[in-house]
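In: Any chance you could fold what I've pasted below:
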Amino acid sequence: METYSVKRYPVAPGVRLNVRSGPGTNYGIVKVLPEGVSVPVNCQTPGQWVTGTYGTSNIWDNIGNGQYVSDAYVRTGSDGYVTVRCA
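Out: I've put the predicted structure just below:
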């Protein structure tokens, strides 16, 4: 099994980010992140297109079990995938 360390990335400044149960705004809100936090990106998956602080993206970041945030609000330094795809 491949092991790798999970990197944390900052959420866009001034944003209280909705955490959803799946990769789209049609999924329920699990919680809301406070401003100024960094999130662990465990894996990434394609989902609904969202326009946010860092452009328009269909990549959703898994930050915990059943917890997804739009990559358009997370500063990963890339418009593409920065870690493994979610299984």
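
In: From here on, just use CA atoms for contacts and neighbour counts.
Out: Will do.

In: Who are the contact partners of the most centrally placed residue in the chain?
Out: By C-alpha atoms, centre = their mean, the mean C-alpha position of the chain lies nearest to D61, the distance being 2.9 Å. Neighbour list for D61: V41, N42, C43, Q44, T45, Y68, V69, S70, D71 [criterion: C-alpha atoms under 8 Å, 6 or more residues apart in numbering].

In: Following up with a second sequence; could you model it the same way so I can compare the two?
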Amino acid sequence: MSVDHTEEAGTDTAQAVEATASVRYYSIAPGVRVNVRSGPGTSYAITRTLPEGAKVPIYCQTPGTTVTGTYGTSNIWDNISDGEFVADAYVLTGSDGYVADRCG
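Out: The predicted structure is shown next:
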């Protein structure tokens, strides 16, 4: 029975590595410290603040509060960690639209 458990754990680990390998990192706008929020909007609590020059992964994106930032005005929010979002208007993605799958 322990052999089956080990094989399953190995498969889960391989899938996690594969999923992580496909995540791209993006730069936060220069000279800006960006608030990380617990949800996709300015009404959500600030969980931390990213320092100038930070790079973030984008796991998925979702619509939320419209924000005007360095890279324009957008209602797209980037999920950068479990329960953590930043306004896409402050992230250099090279696009005005979605660059990752929608959250959900």
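
In: still on that earlier bit, tell me which residue of the second structure matches up with the residue nearest to the centre of the first structure.
Out: Matched to the second structure by TM-score structural alignment, D61 of the first structure sits across from D78.

In: Need the nearest residue in space to that match, chain neighbours excluded.
Out: Nearest residue to D78 of the second structure, sequence neighbours excluded (C-alpha to C-alpha, 6 or more residues apart in numbering): Q61, at 4.6 Å.

In: and the one you found, what does it touch?
Out: Q61 of the second structure makes contact with I76, W77, D78, N79, Y98, V99, A100, D101, R102, C103, according to C-alpha under 8 Å, 6+ apart.

In: Save those residues as a markdown table, and put in secondary structure and distance to T42 of the second structure too.
Out: Shown next, in a markdown table, are these (DSSP: H, G, I helix; E, B strand; the rest coil; distance: C-alpha to C-alpha, whole Å):
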| residue | secondary structure | distance to T42 of the second structure |
| --- | --- | --- |
| I76 | strand | 12 |
| W77 | strand | 10 |
| D78 | strand | 13 |
| N79 | strand | 14 |
| Y98 | coil | 19 |
| V99 | coil | 21 |
| A100 | coil | 21 |
| D101 | coil | 22 |
| R102 | strand | 19 |
| C103 | coil | 18 |
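
In: so what corresponds to N42 of the first structure in the second structure?
Out: So, by TM-score structural alignment, N42 of the first structure is matched to Y59.

In: can you check Y9 of the first structure too?
Out: In the second structure, Y9 of the first structure lands on Y26 (TM-score structural alignment).

In: my guess is that match contacts N79, does it?
Out: No. Between Y26 of the second structure and N79 there is no contact under C-alpha atoms under 8 Å: 12.0 Å.

In: the more surrounded of these two?
Out: Neighbours of Y26 of the second structure and N79, each counted by other C-alpha atoms under 10 Å, are more numerous for N79; the result is 27 against 15.

In: Skipping its backbone neighbours, what lies nearest the more buried one in space?
Out: N79 of the second structure sits nearest to F85 (C-alpha to C-alpha, 6+ apart), 4.5 Å away.
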